[in-house]
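Q: Next comes the sequence, and after it the predicted model I'd like to discuss.
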Amino acid sequence: MKNNIFPCLWFDRTGNEAAQFYTDIFGGKITVDTPVVINFELFGQRMMILNAGPQFEKNASVSFMVLCETPEEVEKYWKPLADGGIVLMELGEYPWSKKYGWVRDKYGVTWQVYLGEKMGEQKIVPTLMYIHGNNGKAMEAMELYTKIFPGSKIGGVLKYGDGVGNETHEVQENVQHAHFEIDGYSFFCMDNSYDHQFDFNEGISIVVMTDDQEETDHLWNSLIAGGGRASMCGWLKDKFGMSWQIVPKKLIELMNDSDPYKSQKVMQAMSGMQKIVITDLEEAYLS
């Protein structure tokens, strides 16, 4: 698995213990452990935590579907995730799965534990919920993302009118559940008409590691087009309000330099940027 695309979770001082919690449950490992940045792997998939303060709270607009192969595996993950958390849908049998539950764990991360088919190598699949002004736009979002990213495709699409666990209050042409890939990384998505008290925010973002400035420019400009908004340090919001971090691999290389003075100069240069410009980072490194 390339791990060039992965989710980033925003925490307020509890990120280190949360990373340990997740790696204990799923059998993963912590690969970077600092006071601010924690990287960990679950089933070979990279995930990132920022211990960045109280500004943003994670919510169920982005949840993580765990694809399990046996009922026992569902139970194994469900019990610790639900302990101290909030159950959103009780663990049980549903039209779409013989064993399924939806839970917000004690750290505010939302999980859907699902008995069903695995998506190739990827066992944990970020699931995007299109609500409020975005309701009905799941298909548009999939079409946009798969157009922007290479190696992308839209997979199965189930609409509310297709008769599987049909919700009478939902628009029949809206997406009940769909799968798409960007650069080989799987996502699920859905429309939802319920008036939830949350929406996409910076609490959960998607990081994309780029190879060069051309790729950085393409992704930045394409994602921000049509109503998106630039933020700082490589962060942006697309037209649907979803947060992305477009990060050149060169930035990580320069920031990991053994000379702390040089890495600090790179950090200072990056902190003043919106879109990250590699030549400006290199100039700061050499100055």
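A: That came through fine. Worth saying up front: this structure is predicted, and the values here are computed from it rather than measured.
Q: From now on I want contacts and neighbour counts done on CA atoms only, so please keep to that.
A: Noted.
Q: Quick check: Trp78 touching Val113?
A: Yes: Trp78 sits in contact with Val113 when judged by Cα atoms under 8 Å, with a separation of 6.7 Å.
Q: Next one for the comparison:
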Amino acid sequence: MQKIRTFLWFDGQAQEAAEFYVSVIGGDSRILDVARYPQESPDEVGKVMTVEFRLAGQEYVALNGGPQFSFTEAISLSVDCEDQAEVDRLWAALTADGGEESRCGWLKDKYGLSWQIVPRGMTEVFSDPDRARAERAMKAMMGMRKLDLQAVRDA
């Protein structure tokens, strides 16, 4: 078990969300454990309480905590994508069924969790020693929803 894990609060969809994330991210991703509410708990006995899962080697815990809290853009999961095909695949999957596109590679999935879908190589473009080129790249990215590394490089 890793020392620090991200804990995500859901209103009844913890297992559904974890299974969705595992299916979308793939690779070293899987459900690790499902715990159910016991007697004397604040929720229905036997209902899924927490789901421990791994996404690309990183561990998370999803809690069915109720409607008291919801996700905000103040925290997001950033995915380092190998190529544009991976960006396109993840973007389509995570915005499907009620997800929402935002700007500059950000989106919210159907559960309200924010993600950054970033093609590998973006940071190098912005640290280009040719400052005018880096500024053009930044301007191009600021006009995008889903990121397109080649279009940013061509700017």
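A: Yes, it's here. As the structure is a prediction and not an experimental result, all values here were calculated from the model.
Q: Fetch the TM-score of the aligned pair.
A: Structural agreement between the overlaid chains, expressed as a TM-score with TM-score structural alignment, normalised by the length of structure 2, amounts to 0.93; 154 aligned residues with a Cα RMSD of 1.3 Å.
Q: follow-up on the earlier one: what do Trp78 and Val113 of structure 1 both touch?
A: Counting by Cα atoms under 8 Å, 6 or more residues apart in numbering, the common neighbours of Trp78 of structure 1 and Val113 are Gly101.
Q: In structure 1, what residue corresponds to Lys110 of structure 2?
A: When the structures are aligned by TM-score structural alignment, the residue of structure 1 matched to Lys110 of structure 2 is Lys239.
Q: correction: Ser127 of structure 2
A: Aligned by TM-score structural alignment, Ser127 of structure 2 pairs with Asn256 of structure 1.
Q: Which residues are in contact with the closest residue to that match other than its chain neighbours?
A: Closest residue to Asn256 of structure 1 apart from its sequence neighbours, by Cα to Cα, 6 or more residues apart in numbering: Ser263 at 6.5 Å. For Ser263 of structure 1, the contact set (Cα under 8 Å, 6+ apart) comprises 254-257, 285.
Q: run the last query once more with 7 Å
A: Contacts were defined as Cα atoms under 7 Å, 6 or more residues apart in numbering; by that measure Ser263 of structure 1 touches 254-257.
Q: Remind me which helix or strand Pro150 of structure 1 belongs to.
A: Taking DSSP states H and E as the criterion, Pro150 of structure 1 maps to no regular element, lying outside all helices and strands.
Q: what's around it, how many residues?
A: The tally of other residues near Pro150 of structure 1 (other Cα atoms under 10 Å) stands at 12.
Q: List the contacts of it.
A: Each residue near Pro150 of structure 1 by Cα under 7 Å, 6+ apart is listed here: 182-183.
Q: For His179 of structure 1, see how far away it is.
A: Between Pro150 of structure 1 and His179 of structure 1 the distance, using Cα to Cα, to the nearest Å, works out to 16 Å.
Q: could you pull out the helices for structure 2?
A: Under the criterion DSSP state H, structure 2 carries helices at the ranges 14-25, 84-95, 122-126, 131-142, 149-154.
Q: now the ones you listed as a markdown table including distance to Gln116 of structure 2?
A: Formatted as a markdown table, the entries for the helices of structure 2 read as follows, by distance: least, Cα to Cα, whole Å:
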| stretch | distance to Gln116 of structure 2 |
| --- | --- |
| helix 14-25 | 13 |
| helix 84-95 | 9 |
| helix 122-126 | 12 |
| helix 131-142 | 13 |
| helix 149-154 | 14 |
